[in-house]
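A.B. asks: Requesting a structural model of the entry that follows:
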Amino acid sequence: MGRGDLTNDEWMRLEPHLPTSGGRGGRWCDHRAVINGILLRVRTGAPWRDLPDRFGSWKTVYGRHRRWSADGAWDRILQAVLADADASGRMDWSMVSVDSISYRAHQHAAGAPRRTPRVPKKRSTPRQHRADEGPGRSRGGLTCRSHLAGAGGRRPLALLITPGQWGDSPQRIPVLDRIRVKRPGGGHPRTRPDHLGGDKTDSSRRNRRYLRRRQIKHTIPAPKDQRANRRRRGSRGGKPAGFDKEMYKRRNEVEHTIDQLKHARAVATRYDKRAYVFTGTVTVASIR
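C.D. replies: You can find the predicted model right below:
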């Protein structure tokens, strides 16, 4: 077993959730070697062609990663891993925080053709496909951004890839709508945390109205201009938003989650041209 490969315990927990059929060609074989090759590339950021021979053909490794990114297999595996953690009591729903991650896009991530890529499956458009492919221009140059909802214990729950110049606040509701953790006994999946933490960029009427409608308790500091505007309006400004300093201290958990994800060099720097492939890369790091 090489450095960074799946341990026997990790493989036993992951194997039941892997796809079993590759389509008309029959069953896939040697999933473990291919996934170890994908993990090596995600961890090191090496070009696919430079993968060691012990993982097999680099085309097989890249092709399986691309296909599972396109048809949502990595998303389903992540949801299965989260469901297992929730069933065993290892999920901390008491505080879920949202934040964004900025990624510098490598020059190899630019230049994707402006067309919908062909996917060898019934789905005509890949999951997480973007017509603009994600990279955008900002002060940092060519960047993209990932909006993340993370639970306690460094567990990513949901993520959304956008261009780097897009704001954080408008993406909070879409990323919260992506939280779906299946329950062990069946029924509706869990989509609502006990408490939500955010920063000042999340303090908008739209976001707070959404959280109140879903009856989600939240700790979000109000910016100085919003507090001044409320005081200026007097009684019409309404009551100030509640703020729990002790709960807000736990927001560093999502910062630790982000730091852990960016230990993977293919996540910290985007090398993938296609948005759905890069989303799969971040999802693999989240699964690990």
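
A.B. asks: only C-alpha atoms for contact and neighbour calcs from this point on.
C.D. replies: OK.

A.B. asks: can you pull out the helices in the stretch 101-250 of the chain?
C.D. replies: In the stretch 101-250 of the chain, the segments counted as helices under DSSP state H, counting those that start in this stretch are 172-177, 205-213, 224-233, 245-248.

A.B. asks: Quick one: the strands in the chain, in order.
C.D. replies: For the chain, the strands defined by DSSP state E occupy 92-105, 136-138, 141-152, 155-163, 195-197, 217-219, 269-270.

A.B. asks: nearest to M12, of those?
C.D. replies: Nearest to M12, of all these, is strand 155-163, at 19.7 Å by CA to CA.

A.B. asks: ok now the closest one, how far from the chain's centre?
C.D. replies: Remark: strand 155-163 is offset 3 Å from the chain centroid, using CA atoms, centre = their mean, to the nearest Å.

A.B. asks: what angle separates it from strand 92-105?
C.D. replies: Computed with axes from the mean of the first three to the mean of the last three CA atoms, to 10 degrees, the direction of strand 155-163 lies at 30 degrees from that of strand 92-105.

A.B. asks: which residues touch R231?
C.D. replies: The contact partners of R231, taken as CA atoms under 8 Å, 6 or more residues apart in numbering, are G237.

A.B. asks: next up, for comparison:
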Amino acid sequence: MRVRRHELTDHEWELLTPLIPRAATGRPRVDDRQVINGMVYKIRTGISWRDLPERYGPWQTVYTRLRRYALHGVFNQALQQVQAEADAAGDIDWPVQIDSTIVRAHQHAAATGRKGGASGDETDDHALGRSRGGLTTKIHLACDGKGRPLAILLTPGQRHDSICARPLLERVRVPRTGPGRPRCTPDRVVADKAYSSRGFRAYLRKRGIAHTIPEKIDQRRHRQAPGRHGGRPPMFDPETYRRRNTVERCFNRLKGFRGIATRYEKTATSYEAAVTLASFLIWARSV
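C.D. replies: Next up is the predicted model:
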């Protein structure tokens, strides 16, 4: 099959096809690969749904199926499956970097009716918040040592990183290909000063996770003020911290998808599905 630009390769389709739900009855469906190629083209280029090329079928079909897959967690399952196979092969580096990035919401995304409250799995704010840049969404990301997404979390743009550190790490869940519980505990967490707090360090110690997080200047002053009674400084390895740019490179890969770099989707569910699909493609092209 001839593969056009911004479409699934044969290898990516082989990884994804077992997870695609298929109806047993009903009228003939538009080909699944054709429809998913339309989704990939959409998030790669950031075009409007109505401008989707006709070769992918009716745009309403592509959009409806994206919503259906998002609600059923199809892309989450695909991402976990490729992570599980990589972990079984010893291909995941478990020192994990965490960080966040701001994404500007396009006026089409900002036009959603947010006053009606939550509906189903959707939050009442749709992960849209007000910050200096206007309406924005923040993507919180945990990636492995090779710069591949392990977990994502969407929040409104003004949400502070430290508040979201725990729920982000709790989303790290790599299943086993055989028996055994999923792996949820990194060897080490590497993060910047935004995550420097006693509460978060205590949380990591409780879970047995080492960390490399620089101490804020004001925290150092408060600790040093009582003299030796202020306690010892947290362990910090500058050589390990130099590798923190791995998470920045991961963000660059994600934002290579124009539909991720700017948010056009009205609902957080659809936008998270797009980010998850992009994460799956990053993994699929690295294994």
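
A.B. asks: And the TM-score between these chains?
C.D. replies: Remark: TM-score between the superposed chains equals 0.92 [TM-score structural alignment, normalised by the length of structure 2]; 278 aligned residues with a CA RMSD of 1.7 Å.

A.B. asks: just to revisit the earlier point, now the strands of structure 1 as TSV including mean neighbour count?
C.D. replies: Compiled in TSV, those are given as follows (neighbours: other CA atoms under 10 Å):
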stretch	mean neighbour count
strand 92-105	21
strand 136-138	15
strand 141-152	23
strand 155-163	23
strand 195-197	22
strand 217-219	21
strand 269-270	22
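
A.B. asks: L51 of structure 1 is nearest to which of the ones you listed?
C.D. replies: Of all the strands of structure 1, strand 269-270 sits nearest to L51 of structure 1, with 17.7 Å by CA to CA.

A.B. asks: For R66 of structure 1, find the nearest of the strands of structure 1.
C.D. replies: Using CA to CA, the nearest of these to R66 of structure 1 is strand 269-270, at 14.9 Å.

A.B. asks: what would the strands of structure 1 look like in TSV with distance to V181 of structure 1?
C.D. replies: Putting these into TSV (distance: least, CA to CA, whole Å) gives the following:
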stretch	distance to V181 of structure 1
strand 92-105	11
strand 136-138	31
strand 141-152	12
strand 155-163	8
strand 195-197	16
strand 217-219	19
strand 269-270	27
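
A.B. asks: So which of the ones you listed is nearest V61 of structure 1?
C.D. replies: strand 269-270 (18.2 Å).

A.B. asks: Pull up the aligned stretch in structure 2 for that closest one.
C.D. replies: With TM-score structural alignment applied, strand 269-270 of structure 1 matches the range 262-263 in structure 2.

A.B. asks: contact partners of the matching stretch?
C.D. replies: By CA under 8 Å, 6+ apart, stretch 262-263 of structure 2 touches 46, 103-106, 109, 137, 271.

A.B. asks: That one: how far from the chain's middle?
C.D. replies: Centroid displacement of stretch 262-263 of structure 2 relative to its chain, using CA atoms, centre = their mean, is 14 Å.

A.B. asks: Count the residues that sit near Y248 of structure 1.
C.D. replies: 19 (other CA atoms under 10 Å).

A.B. asks: What lines up with it in structure 2?
C.D. replies: Y248 of structure 1 maps onto Y241 in structure 2 when the alignment is built from TM-score structural alignment.

A.B. asks: do the same with R137 of structure 1
C.D. replies: Here R137 of structure 1 is matched to R130 in structure 2, going by TM-score structural alignment.

A.B. asks: List the contacts of its match.
C.D. replies: Residues near R130 of structure 2 by CA under 8 Å, 6+ apart: 136, 156-158.

A.B. asks: try 10 Å
C.D. replies: When contacts are counted by CA atoms under 10 Å, 6 or more residues apart in numbering, R130 of structure 2 is found next to 136-137, 156-159.

A.B. asks: can you check R227 of structure 1 too?
C.D. replies: Contacts of R227 of structure 1 (CA under 10 Å, 6+ apart): 221, 237, 240-241.

A.B. asks: Would you mind finding the match for it in structure 2?
C.D. replies: R227 of structure 1 maps onto R220 in structure 2, by TM-score structural alignment.

A.B. asks: One more: M91 of structure 1?
C.D. replies: Counting by TM-score structural alignment, M91 of structure 1 corresponds to I92 in structure 2.

A.B. asks: What is the most widely separated pair among the contacts of R227 of structure 1?
C.D. replies: With CA to CA as the measure, no two of the contacts of R227 of structure 1 lie farther apart than P221 and G237, at 16.5 Å.

A.B. asks: List of residues touching stretch 216-223 of structure 1?
C.D. replies: Counting by CA under 10 Å, 6+ apart, 95-97, 192-204, 208, 210-212, 227, 240-248, 251 sit against stretch 216-223 of structure 1.

A.B. asks: Which one of the strands of structure 1 lies nearest to R49 of structure 1?
C.D. replies: Among the strands of structure 1, strand 269-270 comes nearest to R49 of structure 1, with 16.7 Å by CA to CA.

A.B. asks: mean shift between that closest one and structure 2?
C.D. replies: Strand 269-270 of structure 1, aligned to structure 2 and superposed, deviates on average by 0.4 Å (mean CA distance after the TM-score superposition for structure 1).

A.B. asks: so how far is K266 of structure 2 from Q158 of structure 2?
C.D. replies: From Q158 of structure 2 across to K266 of structure 2, the span is 18 Å (CA to CA, to the nearest Å).

A.B. asks: Pick out whichever of the two has more residues nearby.
C.D. replies: Neighbour totals were compared for Q158 of structure 2 and K266, and K266 leads with 21 against 16 (other CA under 10 Å).

A.B. asks: residues in contact with that one?
C.D. replies: Taking CA under 10 Å, 6+ apart as the test, what K266 of structure 2 contacts is 105-114, 126-128.

A.B. asks: Next: S21 of structure 1.
C.D. replies: Each residue near S21 of structure 1 by CA under 10 Å, 6+ apart is listed here: 27-29.

A.B. asks: returning to that earlier point: make a markdown table from the helices of the stretch 101-250 of structure 1 and add distance to G150 of structure 1 to it.
C.D. replies: Converted to a markdown table, these look like this (distance: least, CA to CA, whole Å):
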| stretch | distance to G150 of structure 1 |
| --- | --- |
| helix 172-177 | 10 |
| helix 205-213 | 17 |
| helix 224-233 | 26 |
| helix 245-248 | 14 |
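
A.B. asks: highest average neighbour count across those helices?
C.D. replies: Most buried of the helices of the stretch 101-250 of structure 1 by mean neighbour count (mean count of other CA atoms under 10 Å) is helix 172-177; its value is a mean of 17.
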